[in-house]
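Visitor: Here is my input; please provide its structure:
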Amino acid sequence: MYEAYTDLLQQGETDDEDMLCHKTYFLPNGDNVSLQESINIISQGTTGLSTWQAALNLAEWAIEKCRLFDNRKVLELGSGLGMTGLSICKQCNVKSFTFSDCHYQVLYLLMRNIEINLSQRETNSEDTDLTLEPENSSKEKKMMKSICRQLSVNSEITNESSSDIMEISYNSMVSSTGGIQKDYSYSDCDNFEPNSIYWSTTDNENIYELRSDDRVRLAKLDWESSNKQFIESLDPDIILAADVVYDKTIIPALVFVLHILLSKTTECGEKPVAYVASTIRNEDTRDHFLISLGAEGLSYTITEPPKEKVFFYDDVIPVEILKIYKA
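Guide: Purely as a prediction, here's the structure:
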């Protein structure tokens, strides 16, 4: 704590922005996805501020399976910074796409990344920051400064190997009594409000629509606290998730959400299908997830991995994509 405190004291006002960077990923159709993300692997107990291997792998798989998404309603659980979803929105012909997450900071950067990539607005090629109306500028800057300062506290964790980070990050959220420690400054969902310039409200206070493209929605979804009625209202044909299976303690909530979503019947009279991509870091955690699926009456098969690598990332640790469905 002392080292982190002294590091913060040495930082100037301009150093905060150094905790965030922009990365651009090029798609096969000539388009690209530009993401604002943390330079650190973990911050404030969340891994959602960086793009992870499974998200890139799932995006590659989805690009090869574009026809699967034709005129389908897609929901992504734990969207993180939006890499998978934005790739699908730009490469495939979806009927709708709902991004979802819970952590306050992740939702905020996810919102910005959706705006940067999908809002119909003119941008300066040398500056990908959003152009804000005067009444929103102060609030937006304050939010970004808060995120950057909190990112800086965890900068030294980048020295850890990526294969251990998921477990480290979640353990840092759990107290000795097993309780999950929430964000120190904000509650995860209650303080999040999208920029009204780009987003409109819906009948549900936890769901927002992108003004320039009403196919795109953003949902505040906490697996542990959301009720069944809200989860059912999301009404997807296809559910996607990447790198959400990394700790046994969150698996019950995840499987609970999947069970509700996969038990419904779509407008076409079919059951929805989920595709969950996981980097296999811990066999015990993976097996626990599979056993939990079976206990809820959910079946699964292992899908073929993407044939071609589109993005540059470390693929030493294998990624497994499960097709999950209600038998």
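
Visitor: When you work out contacts or count neighbours from here on, use the C-alpha atoms and nothing else.
Guide: OK.

Visitor: Break down the stretch 51-200 of the chain into its helices, ranges please.
Guide: Here the stretch 51-200 of the chain has its helices, by DSSP state H, counting those that start in this stretch, at 53-64, 83-91, 104-118, 134-153, 162-171.

Visitor: buried ones in the longest one?
Guide: Right, helix 134-153. For helix 134-153, burial by neighbour count (16 or more other Cα atoms under 10 Å) applies to 144, 147-153.

Visitor: Let's see this one next, to set against the first:
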Amino acid sequence: MAAAAAEQELLLHLKLAFLAREPPACVLSLARKAGGGSVTPHVQNFILESCTGNNNNSSLNRTEKIYKEISFISPTNDNKQVSLVARLSCSINMLEGDTGCSLWPSGLFLSEFILSYPKIFSRKCCFELGSGVGLVGVCLNYVSASKVILTDGDASTLENMKGNMEMNNLCVEQEGSQLPEENKNKVQCKYLSWEETSESDLWDCRPDLVLGADIIYDPVCVPHLIRVLSMLLRRGNNRGTNNVANKEETSNEFSSAATEVPVAYIATVIRNAETFNCFDKAAADAKLSVVNITNSEAPLSLLPYMLSYDRSSVQLLKITLLS
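Guide: Predicted structure coming up:
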């Protein structure tokens, strides 16, 4: 019985890797694992019937884009194998400059963090910087954030993001209009240039939580990023939040998340120590506290089938305004 369950789990991982468009070497590795060391006829038939045979529009190549399905394994033992499936249009070649339409390890890590600690984000106004394909937004909606605001400074990335929201049955609120309060599946997608944005541009944005994935990448952009973070955290600190009412619910997550102080969570891969040191110094100068919580608040591993995803390379930072 246990052996059969283990085999089914391996075959599920193989199928999910197919739908996520994992690299061929990763898919082959999973196929061999499912076959006990080789790609057996049974595994071959499974691939033909359950993977290639069921391919739909969400995983087909279309011009310069590829459609992926990112399936998060259920963190609970409720007989539900997959808790959330995010369907995303992504760039085929991230080296061609279309980085905003690519799927990055930090975005996957931040998404796992959200799904691992849902009570931190439930009933909170969440604002993401550099939202890219919008995966974090899909996860925030899934855990019932009260408001989800996604932003990016690239127009083509923003359009792709809006399409991804619609592909996941989320309604995109148009500028100047407001969807009914009872409509829970809604997000805002806004153009935001860190260099040009001002306090007035963020007048209506008073977030409880600010998020970002792989947004510390260029020392030239660091001062602008720090300025925007400071504005958002300061504006959030002036709002009347629902955090007090939510305090008891979040007490088992992290006690710090239950306070009224707005918090930023940034997932990043430190590719260049000099760039990160530049960010760290600029944050200190702006009186921002930066704490690495990668180990203390590690998310669950909800994407075990994505062999190309190196979780160990990602750092998770918690940022607040110093009082």
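
Visitor: Now the TM-score, please.
Guide: Here the TM-score for the pair of chains, by TM-score structural alignment, normalised by the length of structure 2, is 0.66; 229 aligned residues with a Cα RMSD of 2.3 Å.

Visitor: returning to what we had before: can I get the helices of the stretch 51-200 of structure 1 in JSON lines including distance to T6 of structure 1?
Guide: Converted to JSON lines, these look like this (distance: least, Cα to Cα, whole Å):
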{"stretch": "helix 53-64", "distance to T6 of structure 1": "33"}
{"stretch": "helix 83-91", "distance to T6 of structure 1": "34"}
{"stretch": "helix 104-118", "distance to T6 of structure 1": "24"}
{"stretch": "helix 134-153", "distance to T6 of structure 1": "10"}
{"stretch": "helix 162-171", "distance to T6 of structure 1": "22"}
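
Visitor: Quick one: closest of the ones you listed to I260 of structure 1.
Guide: Of all the helices of the stretch 51-200 of structure 1, helix 83-91 sits nearest to I260 of structure 1, with 21.4 Å by Cα to Cα.

Visitor: which residues touch the closest residue to W61 of structure 1 other than its chain neighbours?
Guide: Counting by Cα to Cα, 6 or more residues apart in numbering, P306 is the residue found nearest to W61 of structure 1 once chain neighbours are left out, at 4.6 Å. Residues near P306 of structure 1 by Cα atoms under 8 Å, 6 or more residues apart in numbering: 57, 60-61, 64.

Visitor: Where do the strands of the stretch 201-327 of structure 1 begin and end?
Guide: 207-210, 213-220, 238-242, 273-279, 298-302, 319-326 (DSSP state E, counting those that start in this stretch).

Visitor: of all these, which lies closest to P252 of structure 1?
Guide: For the strands of the stretch 201-327 of structure 1, the distance to P252 of structure 1 is smallest for strand 298-302, at 13.0 Å, taking Cα to Cα.

Visitor: so the closest one matches what in structure 2?
Guide: Using TM-score structural alignment, strand 298-302 of structure 1 lines up with residues 288-292 of structure 2.

Visitor: Please apply the same query to stretch 169-189 of structure 1.
Guide: Aligned by TM-score structural alignment, stretch 169-189 of structure 1 corresponds to no residues of structure 2.

Visitor: do the same with stretch 99-117 of structure 1
Guide: Mapped onto structure 2 using TM-score structural alignment, stretch 99-117 of structure 1 covers residues 150-168.

Visitor: Now do the same contact list for S119 of structure 1.
Guide: Going by Cα under 8 Å, 6+ apart, S119 of structure 1 touches 198, 210-213.

Visitor: run the last query once more with 10 Å
Guide: S119 of structure 1 makes contact with 112-113, 198-199, 210-213, according to Cα atoms under 10 Å, 6 or more residues apart in numbering.

Visitor: Tell me, of those, which are also contacts in structure 2.
Guide: When you map these onto structure 2 and apply both residues aligned by TM-score structural alignment, their matches' Cα atoms under 10 Å, the shared contacts are 112-113, 198-199, 212-213.

Visitor: Tell me the one of those residues nearest V310 of structure 1?
Guide: When those are compared for distance to V310 of structure 1 (Cα to Cα), N113 comes out closest, at 20.1 Å.

Visitor: Not counting its neighbours along the chain, what's nearest the equivalent of C66 of structure 1 over in structure 2?
Guide: Aligned against structure 2 by TM-score structural alignment, C66 of structure 1 finds its counterpart in P118. What sits nearest to P118 of structure 2 in space, not counting adjacent residues and going by Cα to Cα, 6+ apart, is V143, at 5.4 Å.

Visitor: just checking, that neighbour touches F121?
Guide: Yes: when contacts are counted by Cα atoms under 10 Å, V143 of structure 2 is listed as touching F121 (6.8 Å).

Visitor: Now the common contact residues for the two.
Guide: Common contacts of V143 of structure 2 and F121, defined by Cα under 10 Å, 6+ apart, comprise 114-115.

Visitor: So these two - more neighbours on which side?
Guide: Taking other Cα atoms under 10 Å, V143 of structure 2 and F121 do not tie; F121 has more neighbours (24 against 19).

Visitor: so what's the more buried one up against?
Guide: When contacts are counted by Cα under 10 Å, 6+ apart, F121 of structure 2 touches 114-115, 139-147, 208-209, 250, 257.

Visitor: what do you get for E224 of structure 1?
Guide: Residues in contact with E224 of structure 1 (Cα under 10 Å, 6+ apart) are 250, 252-254, 256-257.

Visitor: can you tell me which residue in structure 2 aligns to it?
Guide: Alignment note (TM-score structural alignment): E224 of structure 1 maps to E195 of structure 2.
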